[in-house]
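Trainee: this one's sequence-less:
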């Protein structure tokens, strides 16, 4: 089954892991020795290249399903045996997709789909599987923790990263090589996206996870992907050249490797999605003009009002880095010790740049700059014909009905058992049990296990009353620290750690952090940085990432009766003492005060139009701050000493960002004031020209009307409204306030509502009475709102959705949600467009 050079690489890599982890892998080796030869090699392959966190978090039995099912596919399916070996190993056999929790699922999924795909070609199998996936899972936004494919399937919904993890696992279960691809941050809007690629007929093809189409290489994200500066995939088994694969492998497998994130090799897929791709070359020199080798260079775009990395590449022996990227703006940053360099580059004009490390990370006052995204391209793939579209829509409608029933019926059985058991407890325990459930996130409620709930409740109740109840519930009873998998560990820590050590940590919580830093080593070259090692596993294996160690501190502290948390802004561990939270690391105390001043505090939204980043020569960390705390046009932020970048950003509808930034050094104990500054944009700069996807709506009498006809004559305003909801009411109230100006344009305003119930809302009734020339149509929001919003690069989940058109199907301005002054802006655009 495995070629000879693969056997040698697997064996050598596995032995290195065994030598490093020692007795930790003894139970694994005992199981491997019981397996048939091919399954044994498959298991060694997984353990040789899985993150150490996977080794720590899960027993070897977790991986038996992946191994046995993967070997079975190879033995039973000729098309699997014919795959290039690298494709089979990494994209059929391997258990991990990205950063999800790992739970056995492959044989289960295959059992669910095998009859549906029997006798079908690989291409037909892919399309059929995605229809099945759509009937099982639909999109819903959620927090950053990535559920296992099994949990996503059980509850029936997930965000795009979870949908793609689920779809990849189902595809791999059928022997279809599949991977998740990712736009780490869009250049044209504040978000990101993940989807799926499959290996069919010797090439990679893309599809939207749980978003079936009758053909491959279709998806709502096509336009957005063509505007990305970078799109990447990942490998967990290292660089391809290290495997020495046969040179006769398809050219399509020889992808551009763009460095690594820990143990993960990143591969650049931008050329599959965008036109005008540039080959960028960066040369890094030291102060004396000498090339600097093995230095990480961060390539960044502005997203959520801050520089966000899309790639980190190391310089070669000549001090150079090469990267394929879109035609737009990039921020480049590199640093070492107390020296750093940064530059903004427009790759449409320049493909080469030299960065020279400076002696210090410099302060500078407000500087303005633009970040320009690439232009989009018309999709190049073959489009479905009318019959295919109609059949696909029919199938999808039936599947979505089934999925919705499944989702509504889902209840977490473990949570229900816990609730019933609590009824037999004392009044105090019942109250704390309710508090425990209430503090869990919405996602945790759907997959938390019974043993987790019982362990955290009983382990925390030992210390009830030792701190104020609000602090006890949020920072001692709470099972959630960060985005880690929830596990039972309180009673285990209370038993495993000697009582005298627990007492010492309670008396001096800083000593617990000192102990963790001394005892728990970091092995970044063996980790996926976004996968956390659970607390007890981190303690047992004595190894974990920096984030995992911070989670371990809070978990152990809470287990020993110390209220603790991770600081919301920077993720550093803190403990409660003398009525306040204090840094567990005495070298990271927040003894500086930054006072921000703003003339209109209500207009500033963190991560929307401003951000604050702590900068060192080796790291840029965007802080997580809240909008609360403004008093008399000032906001105080407590920070540790260091260098900070304050950025303000205005995202124009065409995707360009008008930004400004200043950089300053806070010395220990310093108190500094800074005035927030924003850039103003003129009207012409915000106008765009985007083709509106054609759709049909209904008049009140049921007659159909095409968007092409509705927008065919001059300028129009299209508004998708959710009557009775606050954002919609804001725009309607603004129209009433500007009644005289809007009266002249009423006949060119088109309202789209989802049902006749909108007429029953008093405000909607009033607006139509004041503007009788406004035309109202009925629309299928489920289909048209997402397609229109995505094409216009606005958030379709935030109604009202607004588009100003000039000519047939041509949109010059779009927005979603509500911002103060929208009505006035629309009027100005109409006057400009007429």
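Mentor: Perfect, I can see it now. Here the structure is a predicted model, which means the values were calculated and not measured.
Trainee: switch to C-alpha atoms for all contacts and neighbour counts from now on
Mentor: Will do.
Trainee: spatially nearest residue to residue 537 (excluding sequence neighbours)?
Mentor: The shortest distance from residue 537 to any non-neighbouring residue, by CA to CA, 6 or more residues apart in numbering, is to residue 56 (5.2 Å).
Trainee: my guess is that neighbour contacts residue 544. True?
Mentor: No - in this structure residue 56 lies outside contact range of residue 544 using CA atoms under 8 Å: 9.3 Å.
Trainee: those two: who's more crowded?
Mentor: residue 544 (30 against 23; other CA atoms under 10 Å).
Trainee: show me where the stretch 451-600 of the chain has its strands.
Mentor: Remark: strands of the stretch 451-600 of the chain, listed N- to C-terminal, are 564-566, 573-577, 580-583, 592-597; assignment by DSSP state E, counting those that start in this stretch.
Trainee: so what does the strand or helix carrying the residue nearest to residue 537 touch, helix or strand wise?
Mentor: Secondary structure here is read from DSSP states H and E; on that basis residue 56 sits in helix 52-57. Using 3 or more CA pairs under 8 Å, 6 or more residues apart in numbering; DSSP states H and E as the contact criterion, the neighbours of helix 52-57 among helices and strands are helix 535-541.
Trainee: okay, now the one to match up with it:
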């Protein structure tokens, strides 16, 4: 999880002559220790590698930073970023050191405090970690007691002039004193259940590590040219292969599924075979119920297995997603319906159909599990779970849903809590074995939480997993609920939640990568209806651009599609424009083009012009670029033949070897803000800056009009 943008990445290292070196995965460079991600890696708080056994973990040169189930994590941060040593001392209420306490180092990413590492304290109650110089939240727990606090290494290091000049700064020490129960919440009712809280918000500014890119090997011009030719050839071969595959399918037979077949690529023939077999309307229904990624690898034989169910009187919005659909969570798609039906006797299937509760009873009695042998990033399949009689809690939940659907019972994993549920008397309910001891019979009345979230003045939207999340307290930590894709109706949203303690987190990303964050912890009782207004730090131009002074760009020239040479000042005119120097086909540019596609409606309504600058005319054929151009209404294409990107980067203080380079300009040659390379969220940030400039300009104009009127 990056600290400076809302995303993450993984890459490959190779061990050569006693040292680990890095390289890209599908975009290797001509030299080792080069990659488009090297800049972001230099701003990381934590970079780890994973070892799937405990062989020699004590003797490795890398710092061991914890274990999760069957996976061991080794700290590689010092190889990429400037670091500090953070030492945490955990004490009990009496001031005695706590041995064996766990300490989570949490990074604010995608509006959640993500536990990037979990340390264990020694006999002195201490645990330490080498980490990038960025702000984190620490959470310590032991024996039901817990405490958490923010630590600010980035701000402390920034206060010391020499703090960021050395590869490794000094040690930062902090202390956590454990308390009974979660901080800020008191016990209110007779049963001692956690409740209360008054929706007070705590606001914080989190500073990301400063830009300190990895020292990369330099490339010769010959190497650059060879790499570029190889990448272009790879793109050409891939696109030709896809076109040939699609060309083998009868044109126009399934016009509504044209995009689906294009996404499928080499798997398009499998989808076509499935669609073509007969006129069963469930064929299209099933395909549209899948995730987009399923189109690329779902075999026709697997899809065929899942047509063996009937709608009966079920409404469409129940039948398709919760009975017909073969996708339950993130497991591999397999033909589990026929397997499950053959796995049980007629008596067992009849009993399960009459009482779906018995399905979970069967799973608990017959499917074993040992967390020490697990790897939680991978879900087991229903077939594998039944064959091995083995599966994690999540895999067993997936199996419950699969058995129910195989027997004609609509079932699902509840998106917010990942709890399995089956349909009974028109309502979804969890098996009794998963509802807890307090509710063996009827489900308790849910709590309702209404979030009031007026749009920011700049027009920014509230997007789950980007600028807000909600988590439920489970034991000694908050588990983020799965509300991805949920939308506000106007300026409010009502969630149906179980009784418990919740934490709302909001985050506003600033252009330099820092975050204005706020969080509120509160309890909800069964049947309660509570309203909370989401809080987010107000953006203003001073806050957004405090680290980005405007700079005068040199006289630059670009070439239009007709071959005419024009100055940048003439192209942009007196208005504000986004000048985007692109590297079509390269990973960072693909991110930017996809973001432009996602925000096309906002850009089209903003009045902003986009100047897309390519290196060569051939790049116009890039499929991602073509999709973005089809959605955006105010894009003009130019070509860079005179190193305009390098000259612009030099003036704006950006890496001249990286693309894309995005520059927001006004009045021709005045650069307001720029970012370069891999920077997820850059399109939205630049849009917010533009809208703030536009609003401030309107207010200034209104002031002038008012003064003239007076």
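Mentor: Done, it's in. A quick note: this is a predicted structure, and the numbers were derived from the prediction, not measured.
Trainee: any idea what the TM-score comes out to?
Mentor: The TM-score (TM-score structural alignment, normalised by the length of the second structure) is 0.74; 601 aligned residues with a CA RMSD of 4.4 Å.
Trainee: how about the helix holding residue 56 of the first structure, which residues of the second structure does it hit?
Mentor: Applying TM-score structural alignment, one finds that helix 52-57 of the first structure aligns to no residue range of the second structure.
Trainee: just the residues contacting that helix, thanks.
Mentor: Outside helix 52-57 of the first structure, the residues that touch it by CA atoms under 8 Å, 6 or more residues apart in numbering are 47, 102, 526-527, 531-534, 537-538, 540-541, 544.
Trainee: list the contacts for the aligned partner of residue 384 of the first structure in the second structure?
Mentor: Pairing criterion TM-score structural alignment: the partner of residue 384 of the first structure within the second structure is identified as residue 219. Taking CA under 8 Å, 6+ apart as the criterion, residue 219 of the second structure is in contact with 30-31.
Trainee: hang on, residue 219 of the second structure in a helix?
Mentor: No - counting by DSSP: H, G, I helix; E, B strand; the rest coil, residue 219 of the second structure is located in no helix; its state is coil.
Trainee: how near is it to residue 269 of the second structure?
Mentor: Taking CA to CA, to the nearest Å as the measure, residue 219 of the second structure falls 42 Å from residue 269 of the second structure.
Trainee: so which residues of the stretch 301-450 of the second structure form helices?
Mentor: Listed in chain order, the helices of the stretch 301-450 of the second structure (DSSP state H, counting those that start in this stretch) span 316-319, 336-343, 346-354, 357-366, 382-388, 393-406.
Trainee: buried residues in the shortest one?
Mentor: It refers to helix 316-319 of the second structure. Applying a neighbour-count criterion of 16 or more other CA atoms under 10 Å, the buried positions in helix 316-319 of the second structure are residue 319.
Trainee: mean shift of that helix relative to the first structure?
Mentor: Taken over the aligned residues, the distance from helix 316-319 of the second structure to the first structure averages 2.8 Å (mean CA distance after the TM-score superposition for the first structure).
Trainee: outside of that helix, which residues touch it?
Mentor: When contacts are taken as CA under 8 Å, 6+ apart, the neighbours of helix 316-319 of the second structure outside the stretch itself are 311, 410.
Trainee: switch to 7 Å and redo it
Mentor: When contacts are defined by CA atoms under 7 Å, 6 or more residues apart in numbering, helix 316-319 of the second structure is touched by residues residue 311.
Trainee: now swap in the second one and tell me
Mentor: Here helix 336-343 of the second structure makes contact (CA under 7 Å, 6+ apart) with 305-306, 382-383, 403, 406.
Trainee: likewise for stretch 364-377 of the second structure?
Mentor: When contacts are defined by CA under 7 Å, 6+ apart, stretch 364-377 of the second structure is touched by residues 69-71, 389-392.
Trainee: between all of those residues, which two are separated the most?
Mentor: The largest distance within these, taken as CA to CA, falls between 71 and 389 and amounts to 22.0 Å.
Trainee: what about those two, which has more around it?
Mentor: Neighbours were counted for residue 71 of the second structure and for residue 389 using other CA under 10 Å; residue 71 has more, 19 against 15.
Trainee: which residues touch that one?
Mentor: Each residue near residue 71 of the second structure by CA under 7 Å, 6+ apart is listed here: 50-53, 375.
Trainee: switch to 8 Å and redo it
Mentor: Residues 50-53, 374-375 are the ones in contact with residue 71 of the second structure under the rule CA under 8 Å, 6+ apart.
Trainee: emit the ChimeraX select command for whichever of these are buried.
Mentor: Applying 16+ other CA under 10 Å to those leaves a buried subset, and the ChimeraX line that selects it is:
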select :374
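Trainee: check which helix or strand residue 684 of the second structure maps to.
Mentor: Secondary structure assigned from DSSP H and E places residue 684 of the second structure in helix 682-709.
Trainee: same thing with residue 324 of the first structure?
Mentor: Residue 324 of the first structure belongs to strand 320-325 when assigned by DSSP H and E.
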